[in-house]
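Peer 1: here are the coordinates; sequence isn't available:
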């Protein structure tokens, strides 16, 4: 388990920054190639991760590695511009570090974005998907080890890891602005290799609609700390095991960048719902 004092040290460093004029109520994690969604943000200040005590450094070139402060349609927000992954060699605790810092700053809602491969044959590459549930196939968790009771319970409930009210709000917002938004289950794997055809068949048989190499560690940490969570996946490629097309990181990034403007529009439309009081993750 992460040492709470390391997280608190980073929180105090940020709170002492005179450029950060208001503490965020909303947290945002921008995934691979999705930096363009930041166009929806009015950014007041950003700081490199390496300038914040304890922060890991993102090693993926499509992640800018900065913490940005500003607003989303008037809602105070802090955005992790780039994340950390298990495949980079980071521990689950390091992957979840940024989310825990955002929680320490006082956010009540976390919006996680990612680039993912579509497993559901009815979903098209280039579209967005609201995550309704996940399958953790990484074999690990940021909650392993001694529990820090001030953060959350030893055995946190995950029956509604993704807030049903926010998922429905996202579907409604997408309809208002004319964006197709799918709903489905995300399966998290370690990577960094992409899936074989046989693995793709297995993942689909397990009930997943999209596969990716991030998000799960962050969501587990966020829910442990009582945050509401909404996750939106950018479906960058289509995994069809019987006619598997080769793909590359460059193609994934390009596809994510192409969908990032729609993601930004969706987030801006969603902002009022994201800033509503908690409904205890019990809304239908």
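Peer 2: Right, received. Where do you want to start? The shown structure was predicted, so the numbers you read here are calculated from the model rather than taken from an experiment.

Peer 1: please count neighbours and contacts with C-alpha atoms only from this point.
Peer 2: Fine.

Peer 1: can I assume residue 28 is in contact with residue 102?
Peer 2: No: between residue 28 and residue 102 there is no contact under C-alpha atoms under 8 Å: 9.0 Å.

Peer 1: mutual contacts of the two, please.
Peer 2: Common contacts of residue 28 and residue 102 (C-alpha atoms under 8 Å, 6 or more residues apart in numbering): residue 78.

Peer 1: higher neighbour count, these two?
Peer 2: When neighbours are counted by other C-alpha atoms under 10 Å, residue 102 comes out ahead of the other of residue 28 and residue 102, with 28 against 25.

Peer 1: pasting the second one now:
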């Protein structure tokens, strides 16, 4: 097998809290081949978005990063910011969670889609505008020529998200990071965006990291999935097979709390007790200790080893048997 396009090794991100520094991403490792689609799933506060920001190099200035993010053979953590800025938008691009705040409200849509081409010297203004029109049409914006001179507030939420995708694709990146790209959209629009991202990944040979709290979204688009909690990896495997045969109690909890096609009408979904604790209050061992019915003193005090299951590997002292 060829070297991975993206190889994350023991990534940790530390932020200051009133009680002192705490890790919001904890010793995270995963890899991604060119053209592969990886889903990262977990509750709010599990470290998904911080992982995305670490990949793209947009963490807040107060963050401290340790470990390696090797992209096309280069460690992005050690790369000087001018060189990393040259990759951002050109080789690695991102679709942010909220397009209304990510798009500039006073700039026209066409100018914003063309901007990456101009910044990275890929085209002159006339060529960049023509490419912006092509991209808007490609991502399914109706009456794309008219939308070139529209402002973000004149588009629907789903259309704004498609504009964000067009901007990200302008320089044909090798890796696209999409952070909750379908949040706050109705299910019909969600389905269209999922199909578009999957189609573009295949068409362009582009690797995709898609982040979501929605297992249905992840299962529909990602070949592999990584389940995070408390900034750490809980379980990783082939998406649909892992969700059917999860061995980590947290993954089982997420699956049980998600409505499925075969759910009994009127039946209550299972809930994971408690809430995600603040990163500065996590135990030294498994971060899920305290909400886990199988948790012991060993789980609280010792980081769990990775153990293999029929469809995944999980960081757990007491994994469940696959159904």
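Peer 2: Right, received. Where do you want to start? These numbers were taken from a predicted model, which means no experiment stands behind them.

Peer 1: TM-score for this pair?
Peer 2: Once superposed, chain against chain, the TM-score is 0.27 (TM-score structural alignment, normalised by the length of structure 1); 134 aligned residues with a C-alpha RMSD of 6.3 Å.

Peer 1: tell me where structure 2 has strands.
Peer 2: All strands of structure 2, identified by DSSP state E, fall at 6-17, 20-32, 37-41, 64-71, 74-75, 92-95, 175-179, 207-212, 224-229, 232-238, 306-308, 312-315.

Peer 1: using a markdown table, lay out those strands together with mean neighbour count and distance to residue 133 of structure 2.
Peer 2: Listed next are the strands of structure 2 as a markdown table, based on neighbours: other C-alpha atoms under 10 Å; distance: least, C-alpha to C-alpha, whole Å:
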| stretch | mean neighbour count | distance to residue 133 of structure 2 |
| --- | --- | --- |
| strand 6-17 | 18 | 31 |
| strand 20-32 | 19 | 31 |
| strand 37-41 | 26 | 27 |
| strand 64-71 | 19 | 30 |
| strand 74-75 | 15 | 33 |
| strand 92-95 | 25 | 19 |
| strand 175-179 | 25 | 20 |
| strand 207-212 | 25 | 23 |
| strand 224-229 | 25 | 33 |
| strand 232-238 | 24 | 37 |
| strand 306-308 | 16 | 48 |
| strand 312-315 | 23 | 43 |
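
Peer 1: turn the ones you listed into TSV, columns for distance to residue 115 of structure 2.
Peer 2: Listed next are the strands of structure 2 as TSV, based on distance: least, C-alpha to C-alpha, whole Å:
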stretch	distance to residue 115 of structure 2
strand 6-17	26
strand 20-32	28
strand 37-41	26
strand 64-71	24
strand 74-75	26
strand 92-95	13
strand 175-179	17
strand 207-212	22
strand 224-229	32
strand 232-238	36
strand 306-308	44
strand 312-315	41
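
Peer 1: closest to residue 300 of structure 2 out of those?
Peer 2: Relative to residue 300 of structure 2, the nearest member of the strands of structure 2 by C-alpha to C-alpha is strand 312-315, separated by 13.1 Å.

Peer 1: mind giving me the packing neighbours of that closest one?
Peer 2: Judged by 3 or more C-alpha pairs under 8 Å, 6 or more residues apart in numbering; DSSP states H and E, strand 312-315 of structure 2 is in contact with strand 232-238, strand 306-308.

Peer 1: burial count for residue 221 of structure 1?
Peer 2: Neighbour tally, residue 221 of structure 1, other C-alpha under 10 Å: 26.

Peer 1: so residue 44 of structure 1 versus residue 27 of structure 1, what's the distance?
Peer 2: Using C-alpha to C-alpha, to the nearest Å, we find residue 44 of structure 1 at a distance of 15 Å from residue 27 of structure 1.

Peer 1: looking at those two, which one has more neighbours?
Peer 2: Remark: of residue 44 of structure 1 and residue 27, residue 27 carries more neighbours, 26 against 12, as counted by other C-alpha under 10 Å.

Peer 1: show me where the stretch 1-150 of structure 2 has its helices.
Peer 2: Ranges of helices in the stretch 1-150 of structure 2, per DSSP state H, counting those that start in this stretch, are 48-56, 81-87, 99-102, 109-119, 125-138, 144-147.

Peer 1: mean neighbour count and distance to residue 23 of structure 2 added to those helices, as TSV?
Peer 2: Formatted as TSV, these follow (neighbours: other C-alpha under 10 Å; distance: least, C-alpha to C-alpha, whole Å):
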stretch	mean neighbour count	distance to residue 23 of structure 2
helix 48-56	22	11
helix 81-87	14	22
helix 99-102	15	26
helix 109-119	22	33
helix 125-138	19	39
helix 144-147	16	43
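
Peer 1: if we can go back for a sec, and of the strands of structure 2, who's closest to residue 201 of structure 2?
Peer 2: Nearest to residue 201 of structure 2, of these and by C-alpha to C-alpha, is strand 207-212 at 6.4 Å.

Peer 1: now do that closest one: which elements does it pack against?
Peer 2: strand 37-41, helix 48-56, strand 175-179, helix 215-221.

Peer 1: ok, 10 Å please
Peer 2: Here strand 207-212 of structure 2 touches strand 20-32, strand 37-41, helix 48-56, strand 92-95, strand 175-179, helix 187-204, helix 215-221, strand 224-229, going by 3 or more C-alpha pairs under 10 Å, 6 or more residues apart in numbering; DSSP states H and E.

Peer 1: dump these to a markdown table, plus distance to residue 254 of structure 2.
Peer 2: Converted to a markdown table, those look like this (distance: least, C-alpha to C-alpha, whole Å):
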| stretch | distance to residue 254 of structure 2 |
| --- | --- |
| strand 20-32 | 20 |
| strand 37-41 | 9 |
| helix 48-56 | 15 |
| strand 92-95 | 25 |
| strand 175-179 | 19 |
| helix 187-204 | 20 |
| helix 215-221 | 8 |
| strand 224-229 | 9 |
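
Peer 1: was I right to think residue 92 of structure 2 contacts residue 116?
Peer 2: No: using C-alpha atoms under 10 Å, residue 92 of structure 2 makes no contact with residue 116, being 11.7 Å away.

Peer 1: list the buried residues for the helix or strand hosting residue 199 of structure 1?
Peer 2: For residue 199 of structure 1, the host element (DSSP states H and E) is helix 197-205. Neighbour counts using 16 or more other C-alpha atoms under 10 Å place 197, 200, 201, 203, 204 of helix 197-205 of structure 1 among the buried residues.

Peer 1: need these in JSON lines with distance to residue 235 of structure 1, can you?
Peer 2: Converted to JSON lines, the buried residues of helix 197-205 of structure 1 look like this (distance: C-alpha to C-alpha, whole Å):
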{"residue": "197", "distance to residue 235 of structure 1": "18"}
{"residue": "200", "distance to residue 235 of structure 1": "15"}
{"residue": "201", "distance to residue 235 of structure 1": "17"}
{"residue": "203", "distance to residue 235 of structure 1": "16"}
{"residue": "204", "distance to residue 235 of structure 1": "15"}
